[in-house]
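Asker: only the shape, not the letters, is given here:
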């Protein structure tokens, strides 16, 4: 009888050891996977590149008729200085850029940002901006400004739209929500986020 007990105990001990080894191997594999996984460059309406953090505050279509008020009466809007070409609308994107580091960083808004649309793989550079001549952003400082993009409204209708941000070899895609074809601004600072990044 004692011999029978001994014969049953050995296989169970072997199974326990085998299970423990398998669990340890699986755990190590999971730890390695988490350790080597890298987050994507873009998350919603915010992104960080080369020490600078950018947030999209608002985006929407500019009311061109409102822009034309006070200009030469009777003149076609597309002939007025600063107006988009005929058939184009104008998208306005308000961004805030923060330098939370202890170093001064170069920042060139007109060169770093572009508006992208998944439909047709379109890309537009800013037609204008309000950042002006701001080649550098000092430590612990932030700046907010507007980026303007001109394009036919149909080219960004019913498609994913994002703000492409490139600097120092890195890139991020900040999602942009647009509605309608003129007037009004979509608030990105709170509530539901819109179209995803690319």
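Answerer: Cool, the structure landed. Being a predicted model, the structure only gives us computed values, none of them experimental.
Asker: only C-alpha atoms for contact and neighbour calcs from this point on.
Answerer: OK.
Asker: in this protein, which spans are strands?
Answerer: Under the criterion DSSP state E, strands of the chain are mapped to 46-49, 52-61, 89-99, 105-106, 113-117, 122-124, 128-129, 136-137, 141-151, 161-167, 170-176, 186-187.
Asker: run through who's touching the first one.
Answerer: Translated: strand 46-49. Strand 46-49 has contacts (Cα atoms under 8 Å, 6 or more residues apart in numbering) with 41-42, 53-56, 167, 170-174.
Asker: ok, and here's another one to check against it:
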């Protein structure tokens, strides 16, 4: 009886002591080493030279703050000169138009005065060749009025002097054209400065 009781306990202890050992074996991959070539660092000048097909062997100087300031100041001066150049071109056109207008006005006034004087002289001649009567008196009065109007217009023209005004506009056009050519030469040849801008503004 005692042996019968011991057998199951031994079998249970042996079944409990059994362990399952399972493992999955994965083949090891070979160690692969990749070598990445380092790209040399280039600045903007070297990169542009290489893209254009030129290799610059001399080292490119680094831009500092002073160079940036000088570049910005020179570009600012150039911008101011271009703005002044546009204003001068507008002045040239304006003075040319005003001079042409005053010249036409002077020509119109002179032609009008000449026609008035010619008409008054014709009326006076017709009145002198005729006899006595109301029509001849009307011609004489009309010629007198026309002579008076021509005299008044001549006095006004001598006071205003439209020919002199037209000459002033022609001189202004000539001077502004000279200034325009000077600014264009200044922009084309050298690097303008702020003193050049002040000088041009004084001339304008």
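Answerer: Alright, I've got the coordinates. Note that the coordinates shown come from a computational prediction; the quantities given were computed from them, not determined experimentally.
Asker: now the TM-score, please.
Answerer: Once superposed, the chains reach a TM-score of 0.29 (TM-score structural alignment, normalised by the length of structure 1), with 88 aligned residues with a Cα RMSD of 4.6 Å.
Asker: returning to what we had before: and the contacts of strand 46-49 of structure 1, which are buried?
Answerer: Neighbour counting with 16 or more other Cα atoms under 10 Å marks 42, 54-56, 167, 171-174 as buried within these.
Asker: is it possible to get CSV of those residues that adds distance to residue 186 of structure 1?
Answerer: Shown next, in CSV, are those (distance: Cα to Cα, whole Å):
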residue, distance to residue 186 of structure 1
42, 20
54, 17
55, 14
56, 10
167, 26
171, 24
172, 21
173, 18
174, 14
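Asker: farthest pair in those?
Answerer: Farthest-apart pair in these is 56 and 167; separation 16.7 Å (Cα to Cα).
Asker: what residues of the strand or helix carrying residue 199 of structure 2 count as buried?
Answerer: Element membership of residue 199 of structure 2 [criterion: DSSP states H and E] is helix 194-203. Within helix 194-203 of structure 2, the residues scored as buried using 16+ other Cα under 10 Å are 197, 200.
Asker: other SSEs contacting it?
Answerer: Helices and strands touching helix 194-203 of structure 2, by 3 or more Cα pairs under 8 Å, 6 or more residues apart in numbering; DSSP states H and E, are helix 65-129, helix 162-189.
Asker: now residue 172 of structure 2, nearest residue through space, not along the chain?
Answerer: Distance criterion Cα to Cα, 6 or more residues apart in numbering; nearest residue to residue 172 of structure 2, sequence neighbours excluded, is residue 95 at 6.5 Å.
Asker: any idea how far residue 177 of structure 2 is from the one you found?
Answerer: To residue 177 of structure 2, residue 95 of structure 2 is 11 Å away according to Cα to Cα, to the nearest Å.
Asker: the two: which has the busier surroundings?
Answerer: residue 95 (20 against 17; other Cα atoms under 10 Å).
Asker: identify the residues contacting that one.
Answerer: Residue 95 of structure 2 touches 169-170, 172-173, counting by Cα under 8 Å, 6+ apart.
Asker: alright, calling it a day.
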